[in-house]
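Asks: For reference, the sequence and a predicted model appear below.
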Amino acid sequence: MIKALIFDLDDTLYYEKEYVLEAFKEVAHYLGNKYKKDEEKLYLRMKQLLEESGRGKIFNVICEENNFDEDIVELIDIYRNSVPKLELYEDSIEILIWARKNGYRLGVITDGCSKVQWNKIQALGIEKMVDKIIVTDDFGKEFWKPNKKSYLDMIEFFKLEKKECAYIGDNPNKDFIGAKGIGMKTIRIIREKGDHINTFLDEKYEADLNIINLFELIKLLGNKEF
């Protein structure tokens, strides 16, 4: 019987691209003010680069195109220090409320730069909605998923058996293999948008079950065979 629900954060409980775009606005605002440039145009160019080639060298390209004399590390710091307004998905809010009312323990395990992830957590107001949050980068990058440490730490915190915990995430590259490896139930949410909605891997990387929204958890948890 499942007694604890442990969630990924980005693209599972909220749309992660919202954070990226809002953080871009802060960098664009900084550059626009410093160089007397149209910050809206700078922001739209960043957005275009993201859509065309993904993350990586966006700030480098912006500086090269506009002859900005900038330390890219400082721009990255502006990005990472941003605390934009973010919102949980509606089903995320409702399932967390439902689960708590029905006696489930609740946790979050998330990868990414520690400062960025805690800023997201603060912006989402999620700390008061769950029992424990683990940002794997607090242990060091070598402990990011699929490393088993965060899953084992969460289970130890809850004082539960591994089979009594379910992990819900969106990224088969890393979310499930570690959790499955220690005997946890795994569920993949495939939403309408997100970085990994079209990623499908070998069975060992995929979750035990797939859902398209978190409301489906209610039915799953009512199934004695799950």
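Replies: Looks like it came in fine. All of these numbers come straight from a predicted model, not from anything done at the bench.
Asks: Only C-alpha atoms from now on, for both contacts and neighbour counts.
Replies: OK.
Asks: which residue ranges form the helices in this protein?
Replies: According to DSSP state H, the chain carries its helices in the segments 17-35, 39-53, 58-66, 72-81, 90-101, 114-124, 149-158, 177-181, 216-221.
Asks: Who are the packing partners of the first one?
Replies: Going back to what we said before, that points to helix 17-35. helix 39-53, helix 72-81 (3 or more CA pairs under 8 Å, 6 or more residues apart in numbering; DSSP states H and E).
Asks: what's next to that helix, contact-wise?
Replies: 37-40, 42-43, 46-47, 68, 75, 78-80, 82-86, 120, 194 (CA atoms under 8 Å, 6 or more residues apart in numbering).
Asks: Now do that helix against helix 39-53, angle only.
Replies: 130 degrees (axes from the mean of the first three to the mean of the last three CA atoms, to 10 degrees).
Asks: Helix 17-35: which residues count as buried?
Replies: Residues 19-32 are the ones in helix 17-35 that count as buried (16 or more other CA atoms under 10 Å).
Asks: and what of the second one?
Replies: Using 16+ other CA under 10 Å as the test for burial, helix 39-53 gives Glu39, Leu42, Tyr43, Arg45, Met46, Lys47, Leu49, Leu50.
Asks: want to compare, so here's the second one:
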Amino acid sequence: MLRGVFLDMHGTLGYVENPITPVEIAELLVDSGYEVSPQAWRVASHFVGIVDFPKLKFPNEHSYLRHVCFRLGIEIDEETLNRLVELFKRREYYKLYPEAIDAVKTIRELGLKIAIATTIPKFRFKLIIEALSPYIDFVMTGAEAECDKSNPKMYLKLLRILKLTPESVVVVGDEDYVDVILPKKLGMRAIQIIRENGKKCKLADAYVTNLIDAAKIIEKWIREEY
């Protein structure tokens, strides 16, 4: 019997409207006297997000970006770091997809437990957490899981916290491995959201283009169980 839904964040619940490019960041740092290439920033930032953040649990943008600079061998001055932080606060935050609140509310009204599962730090999507807080039972990021989302430990920890079995959970997300292949390996169902130019993963149990349709499929599955 279906009892829980794990929702992906990036590309499923929310999106960054005007993401900062590595070129913009490199130009800001070069203007302040630091030698940083766009590719070096991109790789260092990705490494910190996937490897360091789950271990060190940076509480805010300031500490997170300082550590990216540390990975690049930069002892960044406070003024430049503050400029970088302000840029990220203006541009690198998540907005909800238009249908997200109604869809999550519908899922909640079906009596299901709901969690968000993502590697992304909470300070990047705090507006989404605030908007969905009446309907969400748990928000699992890399910090809580102490690993990135491609590690099965994240899903297994969520199952333990919410006292759910894999067979009773459906994962809703857009990425093939972390949102479909891995959940299926663990015994969960998967609904893949295909937005814009997304590619279908053949292992998904269903495909949708938005969260409202995902909620309808979940409701249909519940009706079929009775």
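Replies: Alright, I've got the coordinates. The shown structure was predicted, so the numbers you read here are calculated from the model rather than taken from an experiment.
Asks: nearest to Arg188 of the first structure, of the helices and strands packed on helix 17-35 of the first structure?
Replies: Arg188 of the first structure sits nearest to helix 39-53 of all these, at 24.5 Å, using CA to CA.
Asks: Most widely separated two among the buried residues of helix 39-53 of the first structure?
Replies: Glu39 and Leu50 (16.5 Å).
Asks: Can you show me the strands along the second structure?
Replies: Under the criterion DSSP state E, the second structure contains strands at 4-7, 14-16, 94-96, 113-117, 138-140, 169-173, 189-193, 206-208.
Asks: Which one of the ones you listed lies nearest to Lys149 of the second structure?
Replies: Per CA to CA, nearest to Lys149 of the second structure of the strands of the second structure: strand 113-117, 7.4 Å.
Asks: Which part of the first structure matches the closest one?
Replies: Mapped onto the first structure using TM-score structural alignment, strand 113-117 of the second structure covers residues 105-109.
Asks: Name the surrounding residues that touch that stretch.
Replies: Under CA under 8 Å, 6+ apart, the answer for stretch 105-109 of the first structure is 3-9, 96, 99-100, 130-136, 150-151, 154, 158.
Asks: ok, 7 Å please
Replies: 3-9, 130-135, 150 (CA atoms under 7 Å, 6 or more residues apart in numbering).
Asks: Out of the residues you listed, the closest to Lys224 of the first structure would be?
Replies: Lys224 of the first structure has its nearest neighbour among the contacts of stretch 105-109 of the first structure in Lys3, at 12.4 Å by CA to CA.
Asks: Tell me which residues touch that closest one, please.
Replies: Applying CA under 7 Å, 6+ apart, we find Lys3 of the first structure in contact with Tyr104, Arg105, Glu164, Cys165.
Asks: Nearest to Lys180 of the first structure among those?
Replies: The nearest one, if we look at the contacts of Lys3 of the first structure relative to Lys180 of the first structure and count by CA to CA, is Cys165, at 10.7 Å.
Asks: and which of the contacts of Lys3 of the first structure is nearest Gly222 of the first structure?
Replies: Tyr104 (12.6 Å).
Asks: any idea how far that closest one is from Glu90 of the first structure?
Replies: 19 Å (CA to CA, to the nearest Å).
Asks: neighbour-wise, which of the two wins?
Replies: Neighbour count, other CA atoms under 10 Å: between Tyr104 of the first structure and Glu90, Tyr104 has more, with 18 against 13.
Asks: Looks like the more buried one contacts Ile2 (just checking).
Replies: No - look at Tyr104 of the first structure against Ile2 with CA atoms under 7 Å: they stay out of range, at 8.1 Å.
Asks: So what's the gap between the match of strand 113-117 of the second structure and the chain middle?
Replies: 13 Å (CA atoms, centre = their mean, to the nearest Å).
Asks: What mean distance separates that stretch from the matching residues in the second structure?
Replies: Compared with the second structure after fitting, stretch 105-109 of the first structure has a mean deviation of 0.5 Å; criterion: mean CA distance after the TM-score superposition for the first structure.
Asks: Isn't Ser45 of the second structure up against Arg66?
Replies: No - taking contacts as CA under 7 Å, Ser45 of the second structure lies outside contact range of Arg66: 10.5 Å.
Asks: ok, and what's touching stretch 80-99 of the second structure?
Replies: 13-16, 18-20, 32, 61-62, 66, 124-125, 128, 211-212.
Asks: And the furthest pair within these?
Replies: Ser32 and Ile212, at 46.3 Å, using CA to CA across those.
Asks: Next up, the contacts around the most centrally placed residue in the first structure.
Replies: Ranked by distance to the mean C-alpha position of the first structure (CA atoms, centre = their mean), the top residue is Asp10 at 1.7 Å. By CA under 7 Å, 6+ apart, the contact list for Asp10 of the first structure reads Glu16.
Asks: Next one: the equivalent of it over in the second structure from Val68 of the second structure, what distance?
Replies: In the second structure, Asp10 of the first structure lines up with His10, judged by TM-score structural alignment. Distance of His10 of the second structure to Val68 of the second structure, given as CA to CA: 21 Å.
Asks: if I pick Thr21 of the second structure, what's in contact with it?
Replies: With CA under 7 Å, 6+ apart as the criterion, no residue contacts Thr21 of the second structure.
Asks: can you count the residues close to Gly125 of the first structure?
Replies: Gly125 of the first structure has 13 nearby residues by other CA under 10 Å.
Asks: ok, now Lys101 of the first structure?
Replies: Lys101 of the first structure: 9 surrounding residues under other CA under 10 Å.
Asks: what's in contact with stretch 179-192 of the first structure?
Replies: 12, 148, 151, 162-163, 165-170, 176, 197, 207-213.
Asks: coming back round to it: between the helices and strands packed on helix 17-35 of the first structure, which gets nearest to Glu203 of the first structure?
Replies: helix 39-53 (28.6 Å).
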